[in-house]
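Participant: A predicted structure for the sequence below; I have some questions about it.
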Amino acid sequence: MFLDNIPVHNLDETDFFVVERIENCAPLNFQGSHRHNFYELQFFTETGTNESHSIDFVEYPLQANQLYLLRPGQVHTLKLKDQKGFLFAINPDYFERLCLHIERYADHTFPNMLLLPEKEIFAVRQIVHLIYCEHEGLHRKSLLNSYMHALITHLLLLYTDTRINQDIRVGKVLSLIDKHYINERTTDFYAREVNLSNKRMNELTKKAVGHTVKQLIDQRLLLEAKRMISSGASSFKEIAFSLGFSEASYFTRFFKEQSGCTPEQFRSLLKKDLS
């Protein structure tokens, strides 16, 4: 199918991470949409006016001193223009091992986006500069590992400081949704798992992320549906059944209610983007 030509950027398994300057990247690698088989940490030090990129079909504005984390399998679109900064392609196993060294870390808590406070810009830029110089120079793995550990630790703790008042049970709910969203669609299941009433759990998730549990489940289902459509490997009927819908028509209705377009219309939009 036509969407099979969405490229997947791969990282050699022998590399625990690779770093390059955004302004030195080959434009051909960013034509249309693409995916990664690794974590990609993007650090924009400079951007032009009104620039943006798309992650999982949602458009995000770009600005200087902003970081984005792309997870493996996410669909990404970025038109290289006036952006400057650094791209880190990080082996998934290595990234997750690094993060386990941070107390109370869970994957979903790492920020999708982080705008550096003014007082943190110098420190983060210095660490990134050390990593890049060592990567391009002597490439001593012990130093690269230490520098990368320092960077991830700094970013995680910086983010944690901004979320210090978030109830830890919200993180568990988000993790449970990511694991069970296909088979467990009711709020009751998640409330039982975290020993909360439905009302209290929804109060906590709305305060933390702006959505009820039901809304979060629907968002996760829609995201997976969009990813499967973009891969071009399955029919709409196959996607519907794999996501737990008993009828393809139910899936089509759900998709339109959540996204404003039918699966067919969404696929046409993707085809237009790739043409």
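Facilitator: Noted; the coordinates are in hand. This one's a predicted model, so the numbers in the text were calculated from it and none came from an experiment.
Participant: for the rest of this, base every contact and every neighbour count on C-alpha atoms.
Facilitator: Fine.
Participant: quick one: the strands in the stretch 1-150 of the chain?
Facilitator: 8-9, 17-21, 33-36, 39-46, 52-55, 58-61, 66-70, 76-78, 84-90, 113-115 (DSSP state E, counting those that start in this stretch).
Participant: show me where this protein has helices.
Facilitator: For the chain, the helices defined by DSSP state H occupy 92-100, 121-136, 141-162, 168-180, 187-193, 198-209, 213-231, 236-242, 248-259, 263-274.
Participant: one step back: of the strands of the stretch 1-150 of the chain, give the one that comes closest to residue 260.
Facilitator: The closest of the strands of the stretch 1-150 of the chain to residue 260 is strand 58-61. By Cα to Cα, the value is 13.6 Å.
Participant: show me which residues of the closest one are buried.
Facilitator: For strand 58-61, a neighbour-count test (16 or more other Cα atoms under 10 Å) marks nothing as buried.
Participant: what helices or strands is that strand leaning on?
Facilitator: strand 52-55 (3 or more Cα pairs under 8 Å, 6 or more residues apart in numbering; DSSP states H and E).
Participant: ok, structure two:
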Amino acid sequence: MSKAHIHTYDICSLGMGKPASEEMLVARFTDYLAAHPDIKFPHRHSFYHLAFFTGGKGSHTIDFERFPVERGQMYFMIPGQVHSWFFEGKVTGYVVNVSAGFFNAFLQDAAYVERFPFFSGVSAEGVVTLPEAASLAVAALFEEMLVEMDSTEAYSHDMLRLLMLEMFVKVSRVARKDDTRQEPPHNYVLLRNFRKLVEQHYMQLRLPKDYAALLYVTPNYLNAFCRHMLGKSAGEIIRDRVLLEAKRLLINVDISISTIAYQLSFADNSYFTKFFKKYEGVTPEEFRKNIS
């Protein structure tokens, strides 16, 4: 597979030699890598992707941000994120691929899973290092999931849903303990809603006032709120999302720079180039050359 293209995988295309499920896959990391050697190159998924490392070294890049691979780390990726990895020797652990709709038949609230902090779509927030006790508990849950994946017992999918939700709650509690701030719940709701709106409208809406109107707050309040929660203004968060999509598109050498500028709603190629260089320090052409 060429590194100059971002391949998008669905769950069925990453099966493990058994009848492929369109909803979920759980596997040991060593078996998964052996079955799919090409997935070390940059790619994206149409599903939620989780990786839990119990041993080994290397690096994992999510949306162009690099993280070290270490024992006890969990990586959570939402559909559409671009990632790749480089391992030094043998790596052990577990991997889960699960469709966005897997829990919909089980939960009344279709957006429930999105509320966990590691599914924000922000790379750094999707990386959680577990202490030893939590790491052992999560590994035990993965082992139970592997049993259920091969089970012919009734309600095996429901057991998988329960085990995965239990894992999400355990990991979320660890992540929340690491956050020393005690924010009121409505702050997290507003932040999640803002990020969701940015994800939906960043191609067309570039100004904080547009999102403030949709959220029924003032632009000044939205900027102050974002600085408090994330250390960035609302405008910076919108801009970062545009830059991220530009990088994702630039990996594919079959798409011209002018086409990317058009897709991202820039007036022309020159404006896009100036925007990209101002915030990334290189032109789109230079970025493409360096990443290939």
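Facilitator: That came in fine, so what should we check first? Since the structure is predicted, the reported quantities are computational estimates derived from the model, not experimental observations.
Participant: mind checking how far the residue mapped onto residue 220 of structure 2 from structure 1 is from residue 172 of structure 1?
Facilitator: Residue pairing (TM-score structural alignment): residue 220 of structure 2 is matched to residue 199 of structure 1. Note on residue 199 of structure 1: its distance to residue 172 of structure 1, by Cα to Cα, to the nearest Å, is 16 Å.
Participant: which one's more surrounded, these two?
Facilitator: Ranked by neighbour count (other Cα atoms under 10 Å), residue 199 of structure 1 and residue 172 place residue 172 first, with 17 against 11.
Participant: find the nearest non-adjacent residue to the more buried one, please.
Facilitator: residue 194 (7.4 Å; Cα to Cα, 6 or more residues apart in numbering).
Participant: my read is that the one you found contacts residue 174, right?
Facilitator: No: Residue 194 of structure 1 is beyond contact range of residue 174, at 11.0 Å (criterion: Cα atoms under 8 Å).
Participant: more crowded one of the two?
Facilitator: Higher neighbour count among residue 194 of structure 1 and residue 174: residue 174, with 19 against 14, using other Cα under 10 Å.
Participant: for that one, which non-adjacent residue is spatially closest?
Facilitator: Nearest one to residue 174 of structure 1, counting by Cα to Cα, 6+ apart, is residue 108 at 7.3 Å.
Participant: can you get me a residue count around that neighbour?
Facilitator: Neighbours around residue 108 of structure 1, by other Cα under 10 Å: 12.
Participant: could I get the contacting residues of it?
Facilitator: Listed by Cα atoms under 8 Å, 6 or more residues apart in numbering, the contact set of residue 108 of structure 1 reads 171, 174-175.
Participant: how about residue 261 of structure 2, what's its match in structure 1?
Facilitator: So, by TM-score structural alignment, residue 261 of structure 2 is matched to residue 240.
Participant: for the most centrally placed residue in structure 2, which non-adjacent residue is closest in space?
Facilitator: Nearest to the geometric centre of structure 2 sits residue 77, at 2.7 Å (Cα atoms, centre = their mean). Spatial nearest neighbour of residue 77 of structure 2, excluding adjacent residues (Cα to Cα, 6+ apart): residue 49 at 5.1 Å.
Participant: which position in structure 1 pairs with that neighbour?
Facilitator: By TM-score structural alignment, residue 49 of structure 2 lines up with residue 40.
Participant: isn't that match up against residue 71?
Facilitator: Yes: assessed by Cα under 8 Å, residue 40 of structure 1 is found in contact with residue 71 at 6.7 Å.
Participant: who's more crowded, the two?
Facilitator: A count of neighbours by other Cα under 10 Å puts residue 40 above the other of residue 40 of structure 1 and residue 71, at 22 against 19.
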